[in-house]
Each structure stands twice: as structure tokens, then as C-alpha cells.
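Trainee: predicted model and sequence follow; I will ask about them next.
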Amino acid sequence: MNKHIGCTLTALLLSCVSALAQITGTVLDSKTKEPLMAATVVVEGSSEGVVTDLDGKFSLSTDQTSGTLVVSYISYVAQEISFSSNNLNIGEVKLELDAIGLEEVKVSASYVDQRKTPVAVSSITNEQITQRFSGLSVPDIVTSTPGIYTTQGAGGYGDQEIYIRGFDQTNVAFMINGIPVNDMENGRMYWSNFAGISEATREMQVQRGLGASKLAVSSIGGTVNMISQPAKKSKGGSFEYMNSNATWNNRLRFTINTGESDNGWAMTFQGSRTTTSPTLPGQPGGERGPIRPGAFVDAWSYYLAVSKQLNKRHQLFFYAFGAPFKRGSAWGLSERLKNTGDYSVTDNQFNYATGYYNGEFFNSRQNQVHKPQFSLSHHWDIDDATTLSTSAYISIAKVTSDNLRVTASEGANGYDVNKTTPAVRDAAIRTPDGYIDFDLLVQENLDASNTVTVLGPNGDFSADPFTGQRAENFIEARHNDHIWYGMISSLDKQVGNTDLKFGLDLRNYKGTHYVTAADLLGADFVTNTDRGEYDKFSDGNATEYDMNLLTSNEVIRTGDRFMYDYDGYINWGSVFAQAEHHFKKIDVFGTLSGTYSNYKRIGHFWNEEFVGSSLGKSADKTFLTYTAKAGVNYRITNRHKVFANAGSFTRPPFMRNSYQDARYSNNYVNGLKKERVYAVEAGYSFTSGFLKANINAYYTNWQDIARNLSDADDNDVQIEFDEYFSNVPGLRQVHKGIEIDFVWNVLTSLEVNGYVSIADYKTQVPESIPYVGVPPRAGEEIPVGNTAMRTGQLGLHYKGIKDMYVGARASYSGRLYMQTNPIDPYYAGEDIERLPDYTLFDIYLGRYFDISNDLRGRISANVNNVLDKEYIRWANRFFGPAYAYGFGRNYYLSVAIYF
């Protein structure tokens, strides 16, 4: 009996095994014939599925004797393939890109092949952006990669900042389709100017360290390249509404794809509208940001991609992107102001720039910006081994930033209330709950003591004297406009197993900078004079300077220019060459570039303080710099890879830092010279069909750094207009660390991902400094501030329920220090404050659903800082000090329809 049962069970097991069909095949790119690793293969209508291995191969077990396989891969058109018991080997499945010219754009955009190029790189797909980071901007998205720390800045719309391996945004190159977008004059990145770019991004690649950029960009920390959505092959589009309580409340987004016509044209357009909800009934008028009071936003964005296939060899691409907006800025929490004892502020999200004006809630720091960028690219396949890609672009910026200036003390007027106004004066102009009392500032302007008669107004002594109320308190508007032309061209040539690349990068830039009177707060005029600065003249005995001797006794009314008016010119040219040779298991590359930078300033005001150096054209300043990089990649097996790279480059100081005071003077600073950077890196990667893991170690040495030396010998660095930058011999930063990251597909439907970064960022202070002498921290090593040296993240992403996804992540930030100036005597003997470590939890989920045969929908929710943890993202010793608290619990809800 037992023997009979055993035989029966054995027969059943054998029959079960024999019933499981093994379907095999290989998934390839239809154009390049490259295998597509981690493509998804599922049996339609079931939960059976696998992902392809390194060679694009798959083997799927199923108990179905026939059916349909759905083969899909991000950015490609999915294919449905029938199978039966008579056809279990389906051979090669060639998927086509859904986006026209995506590979061509990548060629010209310094996009690297992670398998071959020996650099530390992470890529983020559009699907990940849509599902895991819905509604977030680029800085919040890239926190999913190791070695990166981001802040929300002061907390307003677009205020975020990115630090890569401890280097701030002036030391990171940001590009859209390979076109640089960092500010040409100061290297900064203003994310508010590019609001909406994350929604228009097809793929984002972060190269940490020196990277493999085709441009001669001097990025010490790394490169963030955003590949925008090209025109699609298929017709369709989407409509989406989002709601949030973070830096905005409502967003409407519309996308339309024409598809590719018979004559080779295709177009994709995306437009969005982002707003803050009005205040609730019963509250004062005006608008409030949902987290930071007064940080309202009224923004549009538009994106257009057009492609034209001229013939088999030639293709044209046109891109246009812009984001016009108006917003209320935020100002961080200053302990100096908070603890005056004259008023009480307990809300860590309080905005010190806000108050009440004529009964309305009002923000004195507002911005209006429109910075469109247009580019036209030509891709020419000269032959099967040679490609020439050329892009011409133009960027036009109109930027206005309002700022409140108030009387600081008797005889010393005209300070920025949010920065250098003495605490005693600041308390006097605020209500008991901490808001600015603008009505009080109006009353002060209308005081009889401010009734002033100006003889010879505007330099015309034949005119009658002008009598009116002179503004001691007013709102100024700072204008920073530019027009920027550029061309980037690269030639790619394959000679056997060697890839040769040659590039040319040309830029012509003009920045226009001036100040106008925006609101005189009840007064009639303000004179074009500098009436001293609190920090420079702490005894109150300020010297009064005429800001424009060309028009003396200038009477400034609303809209008139005053204080400063100048143009900055930059001519830039660079050449680039790279050779990459592929042996059987080894890839070797070397890069060399040279750059020409030329600066010039033209002043339109004749400043009394800078009589001999303010008006007219400055001398030209030219720098010749270089970049040299080399690396090797060794594929031990298809699964194991090790790499190493090293590089050295020089770079000029930014134009903004090259003049003793770029707003007023044509004089260059003493000791101005090139900075030097040296870097080495090594790494190991493991890749299989279900696990990808990387370990990277790096060391970067940045020398002869340009630092602010303004009046350092007088124990003062807080002077807003007398900045004095200079290269400091012996001053250097050393950044070193280890990064570990992984993506583990536990199941086809379950992904576990994470990273750990352990770093040490130090500023090494020299024993002596020219023009200053012996610094107070001579020979010391000071931690670099505002960037976490310990970060980690662990995430889960599950899509095992049909048409649904859900995920969570925990992010840790630690060993974070307050920012300070290590060479400034003002902070001598003070400890560098370490900020508390913190961990944040985020969750997200979404579901797709069918509406009709032609309509599909998606609903999603993302909740960040689920536990509503209070934490400090950054702190600055310069202003009080000031502490910027991160956002509490915030969410993004979305409903989308696809057609």
C-alpha cells in the first residue's frame, strides 16, 4: 500500500514538472542590437514573470500551454508575443525606443554607458520620477543616489540646493540635454528658474566626481544631466491634477504627443500651471505659502520638443523650455532675531520677510523670473562609424528680486532688514508676534524730519529745488538679466575598438545688473546715495557717498535706477578630446580639454567711493585652464567589474568673485589666479539579473580656493556690498569618502534598494594669508558646513498587485555642521556647531486603471516625513546664526488621465 502511494506521488510530481513550460528568448535594442538587461517578461493575465539577465536572456516557467508574453522595458515600446507548447523558444525580441532621437540626444549630452565608462554614475528613469518622487523637484529626486545631500534652502518655491560629495552647487555642473545651465557669473543653480523640468525629464544621470562630461566644465563634485522628453513616436497625451501642502498647492499639467508623421515630423508639448491657494476666509488678504507663510507661488512652465527626420543620415531636434513665475521668498530662522526678547517666535517655519501692509499679509521679498532656453540640434551620421552632433542654444533671463531696506541707526541708513540690521532696530519695527510692521515704516517715512529739499535735483541747478518726503525705509528691486548664446559640437569616430571624441564649446554671455525703487512706502523719493553700512561703521558715523556723480543730487522715484548699474561680459571657448579603447575585458579612456575664459565689466554709474574704477569699461581678464582625466575599467567577468580614474584641472575664479566689488568697481582683486583640483577614485560593481551593487572610494583635493576676505583685517565679513574675494594660497579642502549602493530585485515584483555614504570633508587653514596675516585658526582643519558626511537610505518598491505600485524609504543624514568662514577673525575661538542627526520616512502608492479602450488613468499619493519629525537641514553662522528647519509632514496627491 505504501509503495503504491509512493509511486502515485512520484507520478504526480513528474506530471507537474513536465507540465511546466520553459519559455526562453533574448531581448535586444532594435537599432543597436545591444542586450537589454532587466527587461520585464510576463505572461499576460497572470503573475508569472521574470527579468532578463546581463545578456538580455530570459527563461520563464509557466503551466500555460499557450498564451501571450508581454515584453517591456523603460523608454521602449512594449511587444506582445504569442507562445504555445510548439513554440517555447521565441528567439530575439527587438524593442524599439518610444522616443524619437533619444539615443542621439544622449550621444551629444555626455551620457555614459555604465557598463563601460569607469566613473561613478547613477541613473533615474522617468518611471521612477513619476511613481517614487511624484511632484518633487530635481534636488529632492537625486537624494536617491549616494554621496548627495540636499536642502530645502530657505523653504520657498525652488529654493533647494544640492551638495555632491560635500561640494555645493557652484561646484556641480547641471545640464539639460548636454547644455550647461549654471549661472555663468557665479556658478550657482537657481531651481526656481527651472520649475517643471523634472516633469519634462525622460531620464536623469548623476555622475559623481570628475565624471566623463564632453564639456570642459570644471565640476569638482559631479555632473547632473537631465535628458528631456523627446518627441514620441506614438500619438497620445495626458492630463494631470496634483495637490500638495509643500511649497505649492495646485498644479495642472497637460501633455500632447502628435506622433511621427509620414514625412518625419513629430512634436511633444507639455504645459503646467502651479499656484498657491488663497488664504482662508477670515484671514488677512494676500497669499500664504502652505508651509512657509508668505511663500506663495504663481508659476507657469512650458516645454516643446520637435524632431524632423531629414533622411537616413540627418535629423533635427528643437527644444524650448521656460518657467515664468512670481513667488514670495522665505527667510530662515535667525536666533539673533528670535531671541531679542522684544517679541516671541515659536514656529520654526516662521518667515522673517513677512508682515502686514495696509491690513494685508505681505512678503517684502518677492521674485519675478522668466528664463527661457531654446536649442536646435543637428545629428549627422556621416557614415556607420562617424557621427557629428551640433547644438546651438540661447538663454534669455529677466529676473527681479525685491528686498526691504530700513533705517538701521542714527546716521547709518539703508540696510537689508533680513541680513545686517541690528537686532535692536529689527525688534523696533516688528509686531509682538514677530511680523514686520510695514505701516510703522510708512509712518517713519512721513515724519517731518524726513521732509527734505534737494537743490539742483538730478544735477540741474537751473531747476527749482525739489521738496518731498525722503524714504528712509523702502523696497528695492534688484534686476539680474542676461542673454547667453552658445554652441556645442562633438564628433564621434569609431576606429576598430577605439572610440574617439572631439568637442567644441563656445559661449557668449552678457549679464545686466541694476537696482530700481520698487515701493517707497509712502515717501516721494529716495536719493541715490549710500548712507553707510552698520557692520562697516559700527559706531554709527557713516560716510555718505554719491552713487552716481554723472547725475548728482539724483531724485529717485518708483521705477528709477539707483545704487548700481553695470554689465558683465564673458567669452568662453573650449576644446575637448577623448579616446576610449575597448580590449576584450578592459576599457581605457583619457580626456584632455583646454578652456579660454575672458571677463569684462562696464559700469554705467560713476561711484564717489570708487571714483577711479566705477565708470566705463574694465580691463579684460583672461584665463587659460585645462582638464585632464584618465580611467580604466576591468570586467573580471560579466558580473564583476572594477574601475579607477584620476584627474586634474584648473579653473578660473567666477566673474562675480574676480572684482573687488563687481557691483561698483572695475578693479580686479589682488592675487587673483586659477584654482587647482586633483581627484582619484576607484570602485567595484557587481551586476546580475536580480542584483546590482557598487562600492566607490574617492579623494578630492581642492587648492588655492577663492574666499571672501572683505575687511577681514577689521574683524568684519558681513558687509553686503564690499565683498573682496581672493585666492588664498595654502587654503584647501579635502573631500574623501566611501559610497555603497545596491538594487536587489528579490522578486520580479519586489525591489529593495539602498545606499550608505561615509565621508570626511575638511577645510585646511594655512598658517598665514596675504592681506590678512595669521588667521585665528591657522593650521587647523575645519569641517565643511551644510552637507551631511553620513547619509544612508533604504527603500522598497512593490508592484505585485495588478496595475498597482507601493513603496517606502527611510533616509538618514548625520555628521552635519553649521557653515562658517574658517579664515575670518570674527569667529575666532568659536566651536563649529554640529547639528543633530535625523532620519526621515517617506511612503508612496499608486494605481493605474482603465477608463475606456482609449483612456487610462492613474491615482497616486506620496507622503514625505510621515512621522512629522522636526529637524534642521542647514545652519549659517553669518547671520545671527540662522537655522533652516526642514519641512514637516507634506504630501503630493495626483490624478492623471492618459489618452
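Mentor: Great, that's in hand. Note that the coordinates shown come from a computational prediction; the quantities given were computed from them, not determined experimentally.

Trainee: okay, CA-based contacts and neighbour counts for the rest of this
Mentor: OK.

Trainee: Met487 is in contact with Leu506, isn't it?
Mentor: Yes: here Met487 reaches Leu506: they are 5.3 Å apart, a contact under C-alpha atoms under 8 Å.

Trainee: so in this structure, which helix runs the longest?
Mentor: Identified as the longest helix of the chain according to DSSP state H is helix 2-19.

Trainee: so what touches that one?
Mentor: Residues outside helix 2-19 that contact it (C-alpha atoms under 8 Å, 6 or more residues apart in numbering): Asp63.

Trainee: now with 10 Å, please.
Mentor: Met1, Ser61, Thr62, Asp63, Gln64, Thr65, Ser85 (C-alpha atoms under 10 Å, 6 or more residues apart in numbering).

Trainee: quick check: the fourth one touching Ser47?
Mentor: No: if you go by C-alpha atoms under 10 Å, Asp63 and Ser47 don't touch, sitting 11.9 Å apart.

Trainee: shared neighbours of Met487 and Leu506, anything?
Mentor: Ala392, Gly573.

Trainee: contact partners for Thr763?
Mentor: Taking C-alpha under 10 Å, 6+ apart, we find Thr763 in contact with 702-703, 731-735, 780-785, 821-823.

Trainee: try 7 Å
Mentor: Residues near Thr763 by C-alpha atoms under 7 Å, 6 or more residues apart in numbering: Arg732, Gln733, Val734, Glu781, Ile782, Pro783, Val784.

Trainee: cool, Asn351 as well?
Mentor: With C-alpha under 7 Å, 6+ apart, Asn351 has these contacts: Arg292, Pro293, Ala330, Trp331, Gly332.

Trainee: burial count for the last one?
Mentor: Neighbourhood size, Gly332 [other C-alpha atoms under 10 Å]: 26.

Trainee: doesn't Tyr883 make contact with it?
Mentor: Yes: here Gly332 reaches Tyr883: they are 6.2 Å apart, a contact under C-alpha atoms under 7 Å.

Trainee: let's bring in a second model and compare:
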Amino acid sequence: MKRIYLAFVALLMTTFAFSQGTLTGTIVDGELGGPLPGASVMVKGTSTGTSTDFDGNFTLDVNQSSGTLVISYIGFVTKNVPFSTTGSLGTISLFPDAEELGEVVVVGTGIIDLAKDRKTPIAVSSVPVKIIQEKIGTQDVTMTLVNTPSVYVSGQSGGFGDTNMRVRGFDQDNTAFLLNGQPINGMEDGLMYWSNWSGLNDIASAVQIQRGLGSSKLAISSVGGTVNFVTKATEMNEGGFAYATVANNNYIKTSAGYNTGISEKGWGLSVMLSHWQGDGYNEGNFGEGQTYFISAGYRPNDTHGFNFLITGAPQFHDQNFTKSISSYLEYGRRYNNNWGTYKGQYLTERRNFYHKPVANLNWDWNISETASLSTVLYASWGNGGGTGNLGNRIRTAEGRIDYDAIYAQNAAVTNGDAVSFGSEPAYITRASMNLHNWYGLISNFEKELSDNLTWNVGFDLRTYYGKHFRVVSDFHGLNSWSENVRLRDQNNNHETYGTFGTYKRVTATESFRPSAWQAAFNSYPEDQKIAYSNDERISYGGLFTQLEYATDTFSTFFQGSISNQYHQRFDFYQYADQALIDGTSSQATGTPLPAGIEPGTDSEKVNNFGYNAKGGFSYSPTMQHSFYGNVGYYNRQPYHDNIYLNFTNQVNPLTENEKIFGLEAGYGFSSAIFSANVNLYRTSWKDRVVTSSDIVDDVVTFESNFGTEQLHTGVEVDFKLRPVDGLSINGFASIGDWVYKGDAVTQVTDENRNVISFETEDFDGGKVGGAAQTSGGLGFAYRINKMISVDSDWRYYADLYSDVGAIKENLKLPSFNILDAGVTFRMPLGADKTKQLKIRGNVNNALNTIYISRLTTARFVEPGDETYNGLNVSNQGYFGWGRTWNVTLRYDF
């Protein structure tokens, strides 16, 4: 009996032992790839459960050897995961629930081109909201992407919002930036001004960069890649947050948000407000701004969903420009000569100020189980500009602006009425204004033709009207400022009738404060504009389509688009008006134009047609391995600023479309603890033309620089490793070879295109500058316990050349390393632990590395020249930031 009892006890213990165990795993966003902190993990039919940590990891003790886990996260489709043994379940992906407004809703799902929209793999990196919130600190939103291959960010020392981001060596005007699927590059020049988007740090729910060809279906032709900023939308559950950030150089930021949740009738509202200000890392780099965000959602039924969103980030920031290395060595690496004091009070000569509200209305229509339509109507109203000097500037011995001396100089001007370059020296601060109204409509129809075949078709319409002029910002004690404007006729020629030609006198008596808020509501009389005043209209229409065939192991796709751009320029300043033509204007000085010559204020209308096509395939023989290849060709229209010559209405007769040809291939591996990607690329960019014109002895000539081909080739590697619970390691490396190919040709022709001269210069093999061609990084995040975690990122940059355009022998900058580190403390609050207090601290460039981030000249060392780290100190550029820090206290409820 005793033996039977002992055997029974042993059986119970064995059974009990085998039924006890631990399950582990990682929950990630199936679209963006980032972890989902706070996801619920429950054993089905029991009360046993846990939630994921900030890395999406979970550890759960279970008393059964098999069963089903129920994985849920607000806004995502709940997933049942069966288990038949304990141990690691690997990575579990959840996907957004398209049937409801999620906690963070991706509205316009057919418009926002995330990588999920195509099964063919691409070179892509995603940054979830957790990383944006924790690591951005006082930096521009561009800094969220520095830990990804082939991305280089420079120019931080210019001031808040003045960074420059390059992808695979291509500048910002050749990378497409999208906000919820809307193109936001400048329509005139393709450039990005990050100060206009300072609020993205607060409202972004994710950032995804698609390097190279990408998955965008729009009729856009980006060379470097596509960056998608996905903002928050109306949130499903009631709640909110508040946080405050303090940082080096007197930086402080406060922010608060609240969402009502979605009512039973389908309505919901989310709002967010923030304010920031700081002195800036460099001297004379003060900045201040706000961000507002309002999103209203409505889902009347399961078929239709609407979301209206408006956001803006009015700001001003004082700027620092490139200077010689010798100036930094003499006055310090934080030296800025754009500011001074008047009676002891700070004044700046260079202030950027802008307010660019963006509004959009999204409509998602689930037509049937196999068809859907997504449409977004958007608008943007930009108002602001940048200040600078006109007249006789006076500097102190340290090279800063001597405003006390300037006021004394202006006080000596007769009656306070100054004349530009007159006999009495004078000085004013002017503001170069850039105003615009931008409206657009994008729509995409998706149809599942079969279980394996999907078709998309849509259109992209945009219209833009911009205004550019100058006004007086500060008279500094003067009463007025007058200029003589030399006029042109309708043929863009300066009139030379009489001894002094034909002029008009412009006199400004009003000043306009450089304020982002005031710029949005100010009116600017035409008679108060100085230096120039011109408008432009740019209209754009594109059609795009995509066809994709996909099975479990193979997929292939084709995308194509056509587009047309319409341009016209309107000049109100430098062309003769009717009064001058008739010789009756009281403003006329010099000789009036002869009668009979018509005014020429409106330029010729220009239309340009473009197209692109791309296709590719993928093959996944197993769940762990995948291969892909893509090819694309772009025939891209020139930007508006390249169409009209020398800031006049004169049309460039030699402008032609640019040609871009791209090839990509890649391999991906994924397992429960390790994933990695390898990408190869080759991008050729041809037919870049920059043209200027001149008039010599009444003969019009055109000088065109036919740029050499830019050929960018390279390899990229990135990986993620989760060797043990609580530890994640990630890394990347990119090696590029970005060079100019062939000859550069300078051709001079007359207006009939007869060649006057033709010179060829060899630039073959010259290095493309502005971005590090070799880079790498390694980072980790470690959860010490449930409340404390630490992380760090190290980056290395090499083969960085001066940003000087096509050149045979470019100047190579010294390589450098950057180390960032951070710590996070979390404390759940409330009886149900649904509230949270979080403290986050960052130290960027923790080792205080001294490095040059960018040079804009390429002056080599000659015998007797002073040098710094092997560089001629006469070179102009920026040093990078030294050690900086920030601490954030956040409360979520």
C-alpha cells in the first residue's frame, strides 16, 4: 500500500511538474514592425495573463502544457495563438483592425503607402511612436531615422529645424516626404524646411522610410526614397497625457492631449497642444514655437469612415550660417555672428518664422468584401519668411552685429529717410516673405480581382499658388527706406533708353514684425514691398495604377503613373507698368519707356509631362527566407525654379526632364530571435540641367551646365537580435560608392539656340558630397526590471565629402563616432494599473565627440596654410553638436 501511495504521489508530482512552465514571446506591429508595449496576453478560458513590456516582450507562467493564448491590443485584430509546449513562441504579429477606429487610427488606408501595401519586399525601416517619444528630445524629427542604413543628417548647428537629411546620398529635394500620404516637399524646388514641421514629434504615430524605389503608388518620382509620416487620428478610448521636457541651453517643452473616445453613435475627438522654447545649442539660436492638433472621427456604419484633422506648428528660430573653421577656432565652436545687442537687449539679424497649418478630410469606403475606396482632400496655408540685412552693417571686434553703432548711424540720416546705397550710410532688417495656398485631392480604388490578384488605380491632383516679396522688418530708428528699381520690358531686357535707363522709385514706410502668428493674418500692401514681388501658379495632375499577383511563396507587381505639371510666373516689381510706359508716372526717374511697349508681368505658361514605371518580384521558399528584386524608371519634370531664369519671367529653353533608372535586390531572414536584411542598389540619375541667361550688346545668350550622370551604388545591412528576454540588439551598416560619371558640358547659345561656345570638363569619378558614404551603427535596449530600462546607440560615419556639387577632386572630411544613451523609468498607477508615470532621460553625443558634420567648400591644403585635422581652416561649414541632454516627465491616463 505504501508503494502504491508513493507511486501515486510521484505521478502527481510528475504531472504537476510537466504542467508548470513559462511562455515567452514578442508582440509586434505587423505593418510597421515595431514592438507593441502594453499588449494583453491571456490564456484562453482562464484569468492567467500578463502584458508586454516596452520592447513588446512578455513572460507568462502557465500551469498547463497546452492551450491557446489570446493576444489583443487596442486598435488591432485580436489573435489566438495555440501552444502545445512551453518555451518561446517567437515573434507574433498583430495587424490593425480595419473595422473600427483604432486607438491610433491609420485613416486613408489606401492612400498612406506603407510597406504593407505591397508584398514584394523593399528596403524599409520603421520607427514606432515609442522611439519617437523617448529619443527625439530637442532634436528635429529627421533624427528619428539616423539609426537606419544610408541616412545622414547634418546642419543641426544652423538652428532649430534647420537639419538636412540625405538618403543614399541624394538631397532632400530628391526624396519624397509624405504626411498621411500627402506630398509635402516644396512644389517650387522640392526642398524640405523642417522648421515648418516641428510639431511632427508630437503628433506622429510612426515614421517609415522606404529607401530607393519604395512602394508608393503615387505619381511621384523620388530618387533617394520615400519617407512616410503617419500622424495620430481620433482615438477609440477615452484618456490623455501630459508631459514636460527640460534640456540643455534653457530648453523647455510642455504638452498635453486628451481624447473623448468613440461614442456609441460613432463620434470621437482628440486634441493636443504644446509649447517649446530654448536658447539653442549655438549662441544666437533662440527659438520658440507651439503645436496644435485636432482630429474628429465619425463612423456612421461599417461601410464608411470619416476623419477630419487639422494641425500646425507656428514657430520662429534664429539662425546660424556656415563659417570658416578658423572663425570657430578663434571664437569657439558655438560661435554665431548673426546677432548682437542694442542697449544690452538681444537682437538677431537672421530669424526664420513660419506658420503652415495643414488640414485634411479622409473618407474610407468599404464598397464590398473585395473593393474599397480611400480619398483625402487636403489644404495647406503657409505664411512666414526669413530676415536679413540691407545697407551698411557694422560689427563689433568679436564679429557680431553692433546694433548700438547702427542706431547711431541711422540717427545721422537726413530726416530719417534712407536711400539704398545712398550717400548717407544706413541699415535695416528686411524680411523675405514666402506665402502659399496649397490644395490637393488624392483617391485610390482597390479591387481584389481574385484570391491572388489585386488592382489599384487612382489620381493625385494638386494646385499651388505662392507669393514672394520683401518688406521691412525693422527700421532701427529710420522713418523710411527707398530703392531705385531698374525695369525690364516684356522681352526680359533691361531698358537702356537714355543715360541711366528706366527706373521707378520704391519707398517703404511700414515695418512688419517677424512673427509666425502675425504672418498668418497680416496684409502686405504692394507699395510697401521692396527688392522683388512675384507670384507663381503650379498645378499638377497624376494618374497611377498598380497590379499585384501574390501567393504564399511568390509575388510580382507592376506600378505605373503619368503626370502633367503646369507653371506660370507673375512679376509685379521689375517689369514696366503702363504709367511708366506712357511716361506719366510720378515715381519714374531716368528716362521713361517709349510708348507702344506692352507691360510684361505674366510669364509664358509651361507644361511638362512625366511618367514612371516600376516592377518587381519576391520569392519566399520558407517562412525564414525571402528574396526580392525591383526595377524602376522615372522621367521626371524639372522643378519650377529651374524653368524660369534668373528670377525673371524668362523661360529656360533648354530645360528637359531628368531620367532616373534604379535597380534593387535583397535578401531577408527571420527567426524567433534574429532577423536581418541585405539590400543592393544601383541608381543612375541623368540629364540634370542648370541654365542661366545674360544680355550682352542686346544679344541674349543662354549658359547651360549639363550635369554629369550621378551614379549611386551600394549595399545595406540591418539586423535585430533578441538573445534573451529583456534584451534586444540592433545594428546596421551601409557602404556606398556615389560618384559623378562622364563629362560636364558648359554650352553657350543665342536665343535661336545657335551654339556660341562649347566647353567640356571631366568630372568622371568625382565623389558626391554632403552625406557619409560609409556608415554603421550598433544599439541595444535592456529591461533591468519591470520599471527600469536602459538603451544606447553608437554610430560611425566615414567617406564624407564636401557638399560642393560636381567636382573632379572633392575634399574628404575626417570620420567620426557618436554615442547616445538613455534610461526610462515607468510606474503603473491606479487600482487597475491603467495609468502610467514615465521619466525618460537622454544624453546625446555622450562622449562629447568634436566633429565637422558638413563643409560647403573644397579648399585643399597648400604649403604654409593653417590646418585643423588635416583640413584647410579657410573651409566653410558646421561643427556638429557636442554633448546634450534632456529629461521628460510624462503622465498617461
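Mentor: That came through fine. These figures come from a predicted structure and were not determined experimentally.

Trainee: TM between them?
Mentor: Here the TM-score for the pair of chains, by TM-score structural alignment, normalised by the length of structure 2, is 0.81; 805 aligned residues with a C-alpha RMSD of 4.4 Å.

Trainee: which of the contacts of helix 2-19 of structure 1 tops the neighbour count?
Mentor: Ranking the contacts of helix 2-19 of structure 1 using other C-alpha under 10 Å puts Thr62 first, with 18 neighbours.

Trainee: trace Arg334 of structure 2 over to structure 1, please.
Mentor: Aligned by TM-score structural alignment, Arg334 of structure 2 pairs with Gln349 of structure 1.

Trainee: what about its match, which SS state?
Mentor: coil (DSSP: H, G, I helix; E, B strand; the rest coil).

Trainee: return the distance of it relative to Trp331 of structure 1.
Mentor: Using C-alpha to C-alpha, to the nearest Å, Gln349 of structure 1 is found at 9 Å from Trp331 of structure 1.

Trainee: and what of Lys232 of structure 1?
Mentor: 42 Å.

Trainee: contacting residues for the spatially closest residue to Gly237 of structure 1 that is not a sequence neighbour?
Mentor: Leaving aside its chain neighbours, Gly237 of structure 1 sits nearest to Ile256 (4.2 Å; criterion: C-alpha to C-alpha, 6 or more residues apart in numbering). Going by C-alpha under 7 Å, 6+ apart, Ile256 of structure 1 touches Gly236, Gly237, Ser238, Thr268, Phe269, Gln270.

Trainee: can I assume the fifth one is in contact with Val306?
Mentor: The one in question is Phe269 of structure 1. No: at 8.6 Å, Phe269 of structure 1 does not count as touching Val306 under the criterion of C-alpha under 7 Å.

Trainee: to which residue of structure 1 is Tyr611 of structure 2 aligned?
Mentor: In structure 1, Tyr611 of structure 2 lands on Tyr626 (TM-score structural alignment).

Trainee: its match and Gly594 touch, don't they?
Mentor: Yes: with contact defined as C-alpha under 7 Å, Tyr626 of structure 1 reaches Gly594; the gap is 4.4 Å.

Trainee: so between these two, which is more surrounded?
Mentor: Here Tyr626 of structure 1 and Gly594 are compared on neighbour count by other C-alpha under 10 Å; more neighbours surround Tyr626, at 20 against 17.

Trainee: how about the contacts made by the more buried one?
Mentor: Tyr626 of structure 1 touches Ser593, Gly594, Thr595, Phe649, Thr650, counting by C-alpha under 7 Å, 6+ apart.

Trainee: tell me which element it falls in.
Mentor: Secondary structure from DSSP states H and E places Tyr626 of structure 1 in strand 621-635.

Trainee: show me which residues of the next helix or strand after that strand are buried.
Mentor: For strand 621-635 of structure 1, the succeeding helix or strand toward the C-terminus, using DSSP H and E, is strand 640-651. Within strand 640-651 of structure 1, the residues that count as buried by 16 or more other C-alpha atoms under 10 Å are Lys641, Val642, Phe643, Ala644, Asn645, Ala646, Gly647, Ser648, Phe649, Thr650, Arg651.

Trainee: can these go into JSON lines with extra columns for distance to Asp711 of structure 1?
Mentor: As requested, the buried residues of strand 640-651 of structure 1 are arranged in JSON lines below (distance: C-alpha to C-alpha, whole Å):
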{"residue": "Lys641", "distance to Asp711 of structure 1": "52"}
{"residue": "Val642", "distance to Asp711 of structure 1": "49"}
{"residue": "Phe643", "distance to Asp711 of structure 1": "47"}
{"residue": "Ala644", "distance to Asp711 of structure 1": "44"}
{"residue": "Asn645", "distance to Asp711 of structure 1": "41"}
{"residue": "Ala646", "distance to Asp711 of structure 1": "38"}
{"residue": "Gly647", "distance to Asp711 of structure 1": "36"}
{"residue": "Ser648", "distance to Asp711 of structure 1": "33"}
{"residue": "Phe649", "distance to Asp711 of structure 1": "31"}
{"residue": "Thr650", "distance to Asp711 of structure 1": "27"}
{"residue": "Arg651", "distance to Asp711 of structure 1": "25"}
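
Trainee: ok, of the residues you listed, which one's closest to Val772 of structure 1?
Mentor: Arg651 (23.9 Å; C-alpha to C-alpha).

Trainee: please give me every residue in contact with the aligned residue in structure 2 for the closest one.
Mentor: Counting by TM-score structural alignment, Arg651 of structure 1 lines up with Arg636 in structure 2. Going by C-alpha under 7 Å, 6+ apart, Arg636 of structure 2 touches Ser221, Gly610, Tyr611, Asn657, Glu658, Lys659.

Trainee: Arg118 of structure 2 versus Arg636 of structure 2, what's the distance?
Mentor: 23 Å.

Trainee: also Gly261 of structure 2?
Mentor: When distance is defined by C-alpha to C-alpha, Gly261 of structure 2 is 32 Å away from Arg118 of structure 2.

Trainee: now swap in Ala858 of structure 2 and tell me
Mentor: Per C-alpha to C-alpha, Ala858 of structure 2 is found 43 Å from Arg118 of structure 2.

Trainee: tell me the secondary structure for Ile850 of structure 2?
Mentor: coil.

Trainee: please name the nearest non-neighbouring residue to the residue mapped onto Leu453 of structure 2 from structure 1.
Mentor: Taking TM-score structural alignment, the alignment pairs Leu453 of structure 2 with Thr498 from structure 1. Nearest residue to Thr498 of structure 1, sequence neighbours excluded (C-alpha to C-alpha, 6+ apart): His581, at 4.2 Å.
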